[in-house]
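Participant: The following comprises the amino acid sequence and a computationally predicted model.
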Amino acid sequence: QNFFMSMSGIDLSANMLSGEIPEEMGNLSHIKSLNLSNNFLTGPIPATFANMSEIESLDLSKNRLNGLIPWQLTRLSSLEVFSVAYNNLSGCLPDSGQFGSFDTDCYRGNNNLRSCTSSSGHVAWNGTAGSVSDDSDPILYVVTAVSFVLAFLVTITFVFCHSFGQRVILKLW
């Protein structure tokens, strides 16, 4: 038991670990760093991780974790580095405690995570963490429409004006 009390970090990254993260890992209250990235871990993030009161770095990226980010983790006041990028997490991004200072890159690749803010008793949509672009951007629609029209015109021009295109059309008919 003294061995676990003297450990400052655990790095089990890229070890092909699978299955759910044991809730008992939350009992490692004196741990400063835990890296479980690049494995095949599934299931939810254990809420017991909130018991790791001295943790400074928690990397759970590039796994197959799902569910919500436990709100209990917002009590981790010493957490400086956090990443759950490239999982299957969903729900609202925590924004209290240390989580208010984390960059959206630490959530990238979780298409069902979103930023939610509470104002006047309802939850407002603020976009999706890790998305490349905002779907409500009108410039995106214009660029997409123009690209489609140009691609269509180039295809029609090729089919009717280029000799190879004409041969292909004649063979199909």
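Facilitator: Nice, I can see it.
Participant: From now on I want contacts and neighbour counts done on CA atoms only, so please keep to that.
Facilitator: Will do.
Participant: correct me, but residue 123 touches residue 115?
Facilitator: No. Using CA atoms under 8 Å, residue 123 is not in contact with residue 115; the gap is 9.6 Å.
Participant: what sits up against stretch 76-89?
Facilitator: 50, 52-69, 97-98, 102, 105-113 (CA atoms under 8 Å, 6 or more residues apart in numbering).
Participant: mind listing which of the residues you listed are in strands?
Facilitator: Counting by DSSP state E, the part of those found in strands is 57, 58, 59, 64, 65, 66, 67, 112, 113.
Participant: Among those, which one is most surrounded by other residues?
Facilitator: When neighbours are counted by other CA atoms under 10 Å, residue 65 leads these with 26 neighbours.
Participant: Now do the same contact list for that residue.
Facilitator: 41, 42, 43, 44, 45, 87, 88, 89.
Participant: Which helix or strand contains the closest residue to it other than its chain neighbours?
Facilitator: Spatial nearest neighbour of residue 65, chain neighbours left out: residue 42 (4.4 Å); criterion: CA to CA, 6 or more residues apart in numbering. Taking DSSP states H and E as the definition, one finds residue 42 inside strand 40-43.
Participant: Next one for the comparison:
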Amino acid sequence: MPNLMVLDLRKNNFTGSLPPLCAHNTSLNTLEALDLSWNRLTGKILQELTRMNFLAFLNVSQNHLVGPIPHGLQFSTFENDSYGGNLDLCGPPYQSNVKHVVHHMFLNHLSLNKMKASHIFLVDLRGNQWS
């Protein structure tokens, strides 16, 4: 796949840690867009992703990723939404004090104390069924 520019793997219900994409397949080094969102991926975002020099779009949101976001030139350009929904992901450019509570089907109330309300500056509650 030497000409592959976009790899969209979102909403596949993948589990486990992020695979070392660059180490196993050098043709992926030319990817311009990688979407791994809405899976059940765990572990850290690998530092080796910073070697994907052409990567202009990355979305790992709505997984279970942890730890710091790698430092790399292109990682400072990705939108915060690219990392959202990973409650244990931290560091620049993403700040973990943004809480997304989208489509959780809250029917009665929501306790902001459970979400550490003193550190929240944005709460996204769209897609819920308030009564």
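Facilitator: Nice, thanks for sending it over. These numbers come from a predicted model, not from an experiment.
Participant: Neighbours of the residue nearest to residue 65 of structure 1, how many?
Facilitator: 18.
Participant: Now do the same for it: its match in structure 2.
Facilitator: Using TM-score structural alignment as the criterion, residue 42 of structure 1 maps onto residue 15 of structure 2.
Participant: Its match touches residue 37, doesn't it?
Facilitator: No. The criterion here is CA under 8 Å, and residue 15 of structure 2 misses it with residue 37 at 11.7 Å.
Participant: And the helices in structure 2?
Facilitator: All helices of structure 2, identified by DSSP state H, fall at 21-24.
Participant: Alignment lookup: residue 101 of structure 1 to structure 2.
Facilitator: If you follow residue 101 of structure 1 across to structure 2 using TM-score structural alignment, you land on residue 77.
Participant: Provide a list of residues in contact with its match.
Facilitator: residue 56.
Participant: are any of the contacts of residue 65 of structure 1 buried, and which?
Facilitator: 41, 42, 44, 45, 87, 88, 89 (16 or more other CA atoms under 10 Å).
Participant: Export those residues as CSV, with columns for distance to residue 159 of structure 1.
Facilitator: Converted to CSV, these look like this (distance: CA to CA, whole Å):
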residue, distance to residue 159 of structure 1
41, 50
42, 50
44, 53
45, 54
87, 44
88, 43
89, 46
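Participant: Please report how far residue 79 of structure 2 lies from residue 23 of structure 2.
Facilitator: The gap separating residue 79 of structure 2 from residue 23 of structure 2 is 25 Å, by CA to CA, to the nearest Å.
Participant: now residue 50 of structure 2
Facilitator: Residue 50 of structure 2 is 12 Å from residue 23 of structure 2, by CA to CA.
Participant: These two - which one has more neighbours?
Facilitator: residue 50 (18 against 12).
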